[in-house]
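In: Build the 3D model from these lines:
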Amino acid sequence: MEDVEAELFPRQRAQIAPGAAHVPDWLDPDAQRELLAACREWARPPAGLRTVRTPGGGTMTARQVCLGWHWYPYAYARTVVDGDGTPVKPFPSWLGDLGRRAVADALGPEAAAGAAYDIALINFYDGDARMGMHRDGDERSDAPVVSLSLGDTCVFRFGNTETRARPYTDVELRGGDLFVFGGPSRLAYHGVPRVHPGTAPPALGLTGRLNITLRVSGF
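Out: This is a model prediction of the structure:
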């Protein structure tokens, strides 16, 4: 009964840390379907969805495709240097517009001023995928990072700028949710310790979770 009662009330936006905000249900169902259709096209080869291998020989459990600049541990390139070697797919201008609108809504218009988004990292999580605590520190810009969620619900762990350990806050991110972090939280450690399989909206037609992360390279 408690869960039913909780769902009677809309989830509220929240400031998780200075410069870090969670905005539930930011993407409506139509916008989610449109973004999912775009992700499916981007995931096709060449320069499509790949398994990321770390310098130590391990692999990330979330698979990834990049737009604009290709990220590999721990640098950027214009080609898929750790995959099929083809040029990275272009970053569409409408995605940059979406990123600036997200920042303005979450943190205020001043935080979005001059942010020329030119990188998208799209991670696909199946039910067993995880993402360890890390910082988004390979860019030369301190513009806020925009994170959009589609599909399955996950636990998003948002920490501090000094260590992968506590203090951190666990946030439930559902499909359609927005999370933005910039300012004093721009280099905070964060990760995904758990995905809840089968929690995606049935009408979306997605099994698993997609996370679309937008960044400004500063290159």
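
In: From here on, just use CA atoms for contacts and neighbour counts.
Out: Fine.

In: how about the helices in the chain?
Out: 2-7, 29-42, 93-107, 109-112 (DSSP state H).

In: Now for the residue lying closest to residue 77 once chain neighbours are set aside, how many residues are close by?
Out: Excluding its sequence neighbours, the residue lying closest to residue 77 (Cα to Cα, 6 or more residues apart in numbering) is residue 70, at 5.1 Å. By other Cα atoms under 10 Å, 22 other residues sit near residue 70.

In: what's the spacing between residue 70 and residue 122?
Out: Applying Cα to Cα, to the nearest Å, the value for residue 70 to residue 122 is 11 Å.

In: Tell me which of the helices of the chain approaches residue 190 most closely.
Out: helix 93-107 (18.1 Å; Cα to Cα).

In: residues in contact with residue 33?
Out: Residues near residue 33 by Cα atoms under 8 Å, 6 or more residues apart in numbering: residue 204.

In: and the gap between residue 134 and residue 54?
Out: 13 Å.

In: next one: residue 181
Out: Distance from residue 181 to residue 54, by Cα to Cα: 25 Å.

In: neighbour-wise, which of the two wins?
Out: Ranked by neighbour count (other Cα under 10 Å), residue 181 and residue 54 place residue 181 first, with 26 against 12.

In: one more to line up against the first:
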Amino acid sequence: MAMRPEWLDDGAVILRGHATAHAARMIAEIRRIACLAPFRRMTTPGGGVMSVAMTCCGARGWCSDARGYRYVAVDPRTGQPWPAMPETWRGLAITAARAAGYDGFEPDSCLINGYRPGARMGLHQDRDERSDAPVVSVSFGLPAIFQWGGVRRTDPLRRIPLLHGDVVIWGGASRYVFHGIAPLRAGAHAVTGSCRYNLTFRRTL
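Out: Next up, the predicted model:
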């Protein structure tokens, strides 16, 4: 059961343990989705390779290559549409968004990140969506340090521990805050082993 909402910033909330009860089934579904749309480490427009492995489900998936960042309806690796988003996932994201004060959130895409020890996500703003709807982020597995800044890259960072089952929602005044994940520390989690999964639900159109 989720604990009392923890306000991170204006428009940003952490729901500690909100997804814990759903973890086993959702992780099994991640593995099923990855059989259809395998995890891959994408290339950035500058030619680097991301340390985080990614796949997607829903109407559109996010991709990065020499052409830039964008959402596409077809998985470039398989040539097939992305796997459908499970209805239970969609329901969890809607419920979490509502608990944070965002009624009417209707996600059409879920980005699934797989972190191994040493993997990180650099500071960035989520600006590739055409919608300013909130982002709902779900963590499973190894603990991570969520870096939360401001609307300028140079703003001070806060380091916030995220644990298995935690959900973060940000929108409104915090929709374009710079954020990232510090390099993942090695460890073993009872459910995911030496891995962290992060699911981010978005409205892309």
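
In: returning to that earlier point: ok, now which ones touch the residue nearest to residue 77 of structure 1?
Out: Contact analysis of residue 70 of structure 1 by Cα under 8 Å, 6+ apart lists 76-80, 88.

In: Map residue 108 of structure 2 onto structure 1.
Out: Structural alignment (TM-score structural alignment) places residue 108 of structure 2 against residue 118 in structure 1.

In: For that match, list the residues it contacts.
Out: Counting by Cα under 8 Å, 6+ apart, residue 118 of structure 1 has contacts 67-69, 91, 96, 214-217.

In: Quick check: the gap between residue 176 of structure 2 and residue 40 of structure 2.
Out: 26 Å.

In: With neighbour numbers in mind, choose between those two.
Out: Each of residue 176 of structure 2 and residue 40 has its neighbours counted (other Cα under 10 Å); residue 176 has more, 19 against 16.

In: Would you agree the more buried one is in contact with residue 128?
Out: No - assessed by Cα atoms under 8 Å, residue 176 of structure 2 is found out of contact with residue 128, at 10.8 Å.

In: For the residue mapped onto residue 174 of structure 2 from structure 1, grab the count of nearby residues.
Out: Counting by TM-score structural alignment, residue 174 of structure 2 lines up with residue 185 in structure 1. Neighbour count for residue 185 of structure 1, taken as other Cα under 10 Å: 20.

In: what do we get in structure 2 for residue 36 of structure 1?
Out: Correspondence of residue 36 of structure 1 to structure 2, assessed by TM-score structural alignment: residue 27.

In: how deep is its match tucked in, by neighbour count?
Out: By the criterion of other Cα under 10 Å, residue 27 of structure 2 has 16 neighbours.

In: Could you do residue 156 of structure 1 as well?
Out: Residue 156 of structure 1, neighbours per other Cα under 10 Å, totals 20.

In: so what's it up against?
Out: 170-173, 190-194.

In: now swap in residue 119 of structure 2 and tell me
Out: 51-52, 183-184.

In: Mind putting those residues into TSV with distance to residue 103 of structure 2?
Out: As requested, the contacts of residue 119 of structure 2 are exported to TSV (distance: Cα to Cα, whole Å):
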residue	distance to residue 103 of structure 2
51	34
52	31
183	33
184	33
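
In: Quick one: these as JSON lines, columns for neighbour count and distance to residue 68 of structure 2 too.
Out: Compiled in JSON lines, those are given as follows (neighbours: other Cα atoms under 10 Å; distance: Cα to Cα, whole Å):
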{"residue": "51", "neighbour count": "20", "distance to residue 68 of structure 2": "17"}
{"residue": "52", "neighbour count": "20", "distance to residue 68 of structure 2": "17"}
{"residue": "183", "neighbour count": "18", "distance to residue 68 of structure 2": "24"}
{"residue": "184", "neighbour count": "20", "distance to residue 68 of structure 2": "26"}
